[in-house]
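*Asks:* quick one: sequence and predicted model below, then my questions.
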Amino acid sequence: MEQAFLTAISDHQGILYKVCRLYRDTREDREDLFQEIVAQLWKAYPAYRQEAKLSTWIYRIALNTALTRYRRHTADIRFTDSLPEEAQAEEQESPQLERLFRAIRTLNDADKALISLYLDDFTYEEMAGVTGLSVNVIGVRLNRIREKLKQLLQ
């Protein structure tokens, strides 16, 4: 079981890093959140049933952990328009990608989750499985989110 879990984490670490990036500003906070998500996944892994895709299950736990931790530590978390200088130096990304992440960070938690799933090429049905929303609601909300991001990026 341990090897299967480690393989699952390795295969889906991009999902975990993206969630951490969207919900935390500094590298240290992202690392802490990553560790907490992996711990939650490990606790839940024995109960994983293969009815849902593994990536969907991982996303749901990662998002729930990030949101729970955010709510618990709201006073300690500061969302800013730009990353601190140390994080900018650590994150060697294109300016366009950085602008996109800054714009996404301004969205509410539910919209961040949806756009993150969308950017990872989840189908509307898979998004419904992660979020509990209907496929129709997801379509409408994604259209609104994309429009808002277009405005923010202009």
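*Replies:* Received the coordinates, thanks.
*Asks:* CA atoms for contacts and neighbours, from now on please.
*Replies:* Will do.
*Asks:* who touches the residue nearest the centre of the chain in this structure?
*Replies:* In the chain, the centroid-proximal residue (CA atoms, centre = their mean) is residue 19; its distance is 2.3 Å. Each residue near residue 19 by CA atoms under 8 Å, 6 or more residues apart in numbering is listed here: 62-63, 66, 116.
*Asks:* check which helix or strand covers it.
*Replies:* Per DSSP states H and E: residue 19 is located in helix 13-23.
*Asks:* put this next to the first one:
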Amino acid sequence: MKATEKEFLDLMQKHKGILYKISRMYFDHTEDQEDLIQEMTFQLWKSYQNFKGDSQFSTWMYRVCLNTALTFFKKDDKKQDKYELHENYDRIDTDDSAFKEEQLKYFYDAVQELNKVEKALIFLFLEGMNHKDIAENLGISEVNARVKLNRTKEKLQTIIKKNGYEF
């Protein structure tokens, strides 16, 4: 597949939600999320010429973005120490938006206590991916993905209970 700027921009527009979801999963503050989005976009463009269409664009995009997020921290390990739990959360447009917003806040607070790989597992699970797709995106075996995901879900439940987030 020949890499053209228009094709790339069209695909990025169609799947831009992936960028925002991953950045929010890994960072608390808007400025940091924007930095990660910029880095993911750069890495996607840089590697787009290697996208051969063997998988869906979104699958390839998940893999590039998650790998970028996982390695983003390695550039400056000191960065991780400065992050605190975020205070600003997106509004949810539903009838009981205040309640759902509070639940979403608790969820994201709990997710911040997970390590980088656990965040990726939960993100892919929430995106509706099965164990095989999760394994493919993370470059691990399907059995390993299943085990790690189950352990991560248990850890997340423990964090939620520990922090008194249950209703």
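*Replies:* Structure received. As the structure is a computational prediction, the values presented were derived from the model and not from experiment.
*Asks:* corresponding residue for the residue nearest to the centre of structure 1 in structure 2?
*Replies:* Taking TM-score structural alignment, the alignment pairs residue 19 of structure 1 with residue 22 from structure 2.
*Asks:* what's the distance between its match and residue 105 of structure 2?
*Replies:* Using CA to CA, to the nearest Å, residue 22 of structure 2 is found at 16 Å from residue 105 of structure 2.
*Asks:* and for residue 131 of structure 2?
*Replies:* Relative to residue 105 of structure 2, residue 131 of structure 2 is positioned 26 Å away (CA to CA).
*Asks:* how many other residues sit next to the equivalent of residue 122 of structure 1 over in structure 2?
*Replies:* Correspondence of residue 122 of structure 1 to structure 2, assessed by TM-score structural alignment: residue 129. Residue 129 of structure 2: 16 surrounding residues under other CA atoms under 10 Å.
*Asks:* same thing with residue 31 of structure 2?
*Replies:* For residue 31 of structure 2, the count of nearby residues is 10 (other CA under 10 Å).
*Asks:* against which helices or strands is the longest helix along structure 2 packed?
*Replies:* Identified as the longest helix of structure 2 according to DSSP state H is helix 142-162. Packing partners of helix 142-162 of structure 2 (3 or more CA pairs under 8 Å, 6 or more residues apart in numbering; DSSP states H and E): helix 97-111, helix 116-126, helix 131-138.
*Asks:* and the helix or strand just after the helix holding residue 19 of structure 1, what's buried?
*Replies:* Counting by DSSP H and E, the element after helix 13-23 of structure 1 in chain order, helix or strand, is helix 27-44. Buried residues in helix 27-44 of structure 1, counted by 16 or more other CA atoms under 10 Å: 27, 30, 33-34, 36-38, 40-41.
*Asks:* same deal with stretch 6-26 of structure 1?
*Replies:* Under 16+ other CA under 10 Å, the buried positions of stretch 6-26 of structure 1 are 9, 15-16, 18-26.
*Asks:* got a list of what residue 113 of structure 1 touches?
*Replies:* residue 63.
*Asks:* how about the counterpart of residue 146 of structure 2 in structure 1, nearest residue that isn't a chain neighbour?
*Replies:* With TM-score structural alignment as the criterion, the equivalent of residue 146 of structure 2 in structure 1 is residue 139. Excluding its sequence neighbours, the residue lying closest to residue 139 of structure 1 (CA to CA, 6 or more residues apart in numbering) is residue 124, at 7.3 Å.
*Asks:* any idea how far residue 21 of structure 2 lies from residue 39 of structure 2?
*Replies:* As judged by CA to CA, residue 21 of structure 2 and residue 39 of structure 2 stand 14 Å apart.
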